[in-house]
Structures are given as structure tokens and as C-alpha cells.
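Chemist: The amino acid sequence is not available; the structure is as follows:
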């Protein structure tokens, strides 16, 4: 073989090698892109890895959803975990502080692939984002179900369980449809939060307004102030509005304190109401309603509680 032929052979082999290398780079880039996704949320747009291995969760509704999905997490705020999520109290999970005071050092030590927050941590979003990709998945109570579904669909995409999420949401929608039928017979209802003996009322589009806005139970009044802490009311207000159904959420039972709701409502004014006289005062489970709303498990239980109250 002469020198010219040898040179051509070397050139040909070099071209093949470079082409192969270029192809590998392209495949690598495509694989990298397919392993991440951009999540658009209330506080911004965040690139997150699909199927993150180390996840820190600050929202108990999201935590109960991940549990339902069979997704393990690395860290949770253990201080006020609802009893139905007690498995996360074990040493298998890192304690990352409280809902309002994250342990930034512990989170940095974990070096999570993803941090999930909601309303109580939103002011700390930037600080948490400096540690790891952080997304906000809190429920917007003015559009509860739409917001809830959006959050669940994000989880479905991130953890590649879209079919499972679709099936679970379909079950929840079916339960709500059945509840709405029962709610047609209700004249009116009132939701109150009891906190150390004091009462706050919640109406449509409020923190607990899902009872009115989604489940279909008419409110005893449409002008109840919409706020996180509700509208402060007296026991005379209960007598004045005289609700057919009274739903009580006991904050003291959820976080601790001295005056339980049943003790506070055991008075002569409450006994004048139709709700009391017809045994239609329902003490809702604060673990679902106060601590962990917006989860696959908690929303299902919320539906079940209201449905049971109408039977």
C-alpha cells in the first residue's frame, strides 16, 4: 500500500471517530435534558431532576401524597406531624426543623435534589433555593380543586407517575360528585375554627371554603371575611345565624393548648342553635383540615367526613 492510500485511510478513520464522538455528545445532551424538567409555580420557574432521590418536604399534604405514591423522602419537619403521618417521626428521616423555622444547616447537610414548600415557608424561598432546587406547591384556597390538581400533576410528572395521579384524581372527583348530590338537601352551614375558646368563621373562598365552593354546601352568610385567620365571631353570632350544620375545626387539638373546642362550645348559647338541637355539629379532624390539607389522602378524608355528616 503506497503512502497516499495510507494517508487517505487515516483521514477516513479520523472522520468516523469524530462523527462517533459527536453522536455520543448529542445522545448525552438529550439524555441530560430528558432527566430534568422545568416546574412553573407561584414563586418562579425551577429546573428539577426527574425522580429525585433526596427530597425534603415542608408541606404535609404533599408528604401524604408522596406516601400514597410510594415515594420516599429524606427529610421532613417532625415537630407537628399529624398522627397519620407518624412513620416520618422515625430516625429513617432527617428532622429539618419546623414548618416556620427550617433547619438550614441540616438541609444543606442532606444536600437534597429537591425541596418542596408551601405557604408557611414562601418567604424563605430564595434562601432555600440557594441550597437546592425549590418549588412551591401550596393550595390556592380561592380555586382549591384546580390548584390541588395542578400540584398533584406536578408530582406525577416529577416522579413519572402521571397515570397513577390521574386515577387517584378521578376517584376523588367521583367522591365529590356523590357528595354534591347529598349537599343539595342542606339549607345552610357554617365553618368555625376554635382556638383556645375563641371562634373564627370561614366562608366561601376561605382556607376551609372547600366545603362551600367544591362540596356544594351553602354558606350561612356570603359576606364572611376572607382571610387566613378567618373572621372573629362571638357565640351570639352562632345564635343569630343559626346554621343547620356547624363544622368545627379545633386548632388546639392540632397544635396543643388548654381549651378544647368541645369544651368551648358547651354553653347555653350554642345549645340554642339548630345544629346543636339536631345533633348536626361536626368536629372535623384537624390533622386533615388544619395541618395537611391538599393531599391525596387528606382531601379524600375531608370528603369522607363531610359526606358522613350528611348521612
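Modeler: All right, it came through fine. Just so it is clear, the structure is predicted and the values come from calculations on it, not from any experiment.
Chemist: make it CA atoms for all contacts and neighbour counts henceforth
Modeler: OK.
Chemist: what about the strands in the stretch 1-150 of the chain?
Modeler: With DSSP state E, counting those that start in this stretch as the definition, the stretch 1-150 of the chain shows strands at residue ranges 36-41, 44-49, 55-57, 75-76, 94-95, 114-117, 134-136.
Chemist: For the stretch 151-300 of the chain, which segments count as strands?
Modeler: So, for the stretch 151-300 of the chain - with DSSP E, counting those that start in this stretch - the strands run 189-195, 198-202, 231-233, 245-250, 281-284.
Chemist: Of all the strands of the stretch 1-150 of the chain, which one comes closest to residue 301?
Modeler: Closest approach to residue 301 among the strands of the stretch 1-150 of the chain (Cα to Cα): strand 55-57, 20.8 Å.
Chemist: For the closest one, name the packing helices and strands.
Modeler: strand 75-76, strand 114-117 (3 or more Cα pairs under 8 Å, 6 or more residues apart in numbering; DSSP states H and E).
Chemist: chain center to the shortest one, what's the gap?
Modeler: Offset of strand 75-76 from its chain centre (Cα atoms, centre = their mean, to the nearest Å): 15 Å.
Chemist: Pretty sure residue 111 sits against residue 131.
Modeler: Yes - Residue 111 is within contact range of residue 131, at 7.2 Å (criterion: Cα atoms under 8 Å).
Chemist: The structure to be compared is supplied as follows:
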């Protein structure tokens, strides 16, 4: 279901008519249900694999992303290559994302993995949060 959401945004992103063609969706997760009422324009991703999925679909409204190493502000080489012209902010190491930094970025969608399910409630208070186990 999550990938259907990506594909629909990706196909519409090319024409820049995201908000005109987006339809509300409910995404059912193992641990919650998430209502998406509008197309996302400010995404924070908590796993670099989301960037690798979103880039080929021409979905580039990413504001923040986690890094793969503790203490590093560098993104993966592939992520940097795909998003070199975008202003993406580091929100910390993916094992310990900086919730205050995420709040500052004012995301309208957070994409996470089930590995950080312990943060789901806190993240959901910031923005709709979608994840997988």
C-alpha cells in the first residue's frame, strides 16, 4: 500500500499537479492507520532507502534525512548524487534521529522503518508518519 502512494505521487510530480490529482488515502500499518489528506511537499525520511525509492519516481520534496553513521552529517553517496541540487538537512543518525531538528523542518510526512517503532508516537505528533516493519 505504501508503494502505491509513492507511485501515485511520482507519476503526478512530473506534471507539477500533485495537489490537484491527489486523493485522500488511509494507509494501514501493522501498528497504526495513517490518514493522508493531501500530497506531501515536505518529507523527512529516517532511512536512506526511501531516498533511493523516491528519486526514480521524481519525488524530491525531501527536507530532511538521517545519516547512516553515528556522528556523521554525511548522507550516503547514492543519496548525495540523487539529491545534489536539493537542500536536504541531516536529522541525525538513523539509529538516533534528532526530533527537535525534525520539528524545525516542519514536515508534512515522515517515512520511517519499523526498527524505530519506539519513536512512532513522538513522530506522529510532528506529522503523519508512515513506516514498515
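Modeler: Yes, it's here. Since the structure is predicted, the reported quantities are computational estimates derived from the model, not experimental observations.
Chemist: what's the TM-score here?
Modeler: A TM-score of 0.69 describes the superposed chains when it is computed by TM-score structural alignment, normalised by the length of the second structure; 106 aligned residues with a Cα RMSD of 2.3 Å.
Chemist: Make CSV from the strands of the stretch 1-150 of the first structure and add mean neighbour count to it.
Modeler: Output for the strands of the stretch 1-150 of the first structure, formatted as CSV (neighbours: other Cα atoms under 10 Å):
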stretch, mean neighbour count
strand 36-41, 14
strand 44-49, 16
strand 55-57, 24
strand 75-76, 24
strand 94-95, 20
strand 114-117, 23
strand 134-136, 26
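Chemist: Could you dump those strands into TSV and include distance to residue 200 of the first structure?
Modeler: Compiled in TSV, those are given as follows (distance: least, Cα to Cα, whole Å):
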stretch	distance to residue 200 of the first structure
strand 36-41	30
strand 44-49	33
strand 55-57	29
strand 75-76	29
strand 94-95	32
strand 114-117	26
strand 134-136	27
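Chemist: On the three-state scheme, residue 20 of the second structure is what?
Modeler: Secondary structure, DSSP: H, G, I helix; E, B strand; the rest coil: residue 20 of the second structure is helix.
Chemist: Map residue 131 of the first structure onto the second structure.
Modeler: Matched by TM-score structural alignment, residue 131 of the first structure corresponds to residue 126 in the second structure.
Chemist: Quick check: the residue nearest to its match when sequence neighbours are not counted vs residue 22 of the second structure, distance?
Modeler: Among residues not flanking residue 126 of the second structure along the chain, residue 103 sits closest, at 6.2 Å (Cα to Cα, 6 or more residues apart in numbering). In this view, residue 103 of the second structure and residue 22 of the second structure are 25 Å apart by Cα to Cα, to the nearest Å.
Chemist: and if you look at residue 33 of the second structure?
Modeler: Distance from residue 33 of the second structure to residue 22 of the second structure, by Cα to Cα: 18 Å.
Chemist: sorry, back to before: tell me which of residue 111 and residue 131 of the first structure has more neighbours.
Modeler: residue 131 (19 against 16; other Cα atoms under 10 Å).
Chemist: looking at it, the more buried one is touching residue 113, isn't it?
Modeler: No - with contacts counted by Cα under 8 Å, residue 131 of the first structure stays clear of residue 113, the gap being 9.5 Å.
Chemist: quick one: the helices in the stretch 51-200 of the first structure?
Modeler: Using DSSP state H, counting those that start in this stretch, the helices of the stretch 51-200 of the first structure run over residues 60-69, 104-110, 125-129, 144-158, 162-183.
Chemist: Would you convert the ones you listed into CSV that also reports distance to residue 82 of the first structure and mean neighbour count?
Modeler: Converted to CSV, the helices of the stretch 51-200 of the first structure look like this (distance: least, Cα to Cα, whole Å; neighbours: other Cα atoms under 10 Å):
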stretch, distance to residue 82 of the first structure, mean neighbour count
helix 60-69, 8, 22
helix 104-110, 21, 15
helix 125-129, 24, 15
helix 144-158, 19, 19
helix 162-183, 21, 16
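Chemist: Count the neighbours of residue 82 of the second structure for me.
Modeler: As a burial measure, residue 82 of the second structure scores 15 neighbours (other Cα under 10 Å).
Chemist: what residues are up against it?
Modeler: 52, 55 (Cα atoms under 8 Å, 6 or more residues apart in numbering).
Chemist: cutoff 10 Å now
Modeler: 51, 52, 54, 55, 56, 60 (Cα atoms under 10 Å, 6 or more residues apart in numbering).
Chemist: Can you tell me which of these comes closest to residue 67 of the second structure?
Modeler: Using Cα to Cα, the contacts of residue 82 of the second structure come closest to residue 67 of the second structure at residue 51, 11.6 Å.
Chemist: Alignment lookup: that closest one to the first structure.
Modeler: Alignment note: residue 51 of the second structure maps to residue 63 in the first structure; criterion TM-score structural alignment.
Chemist: Which neighbouring residues are in contact with that match, exactly?
Modeler: Here residue 63 of the first structure is in contact with 56-57, 69, 71-73, 76, 85, 88, 116, 292, 294-297 (criterion: Cα under 10 Å, 6+ apart).
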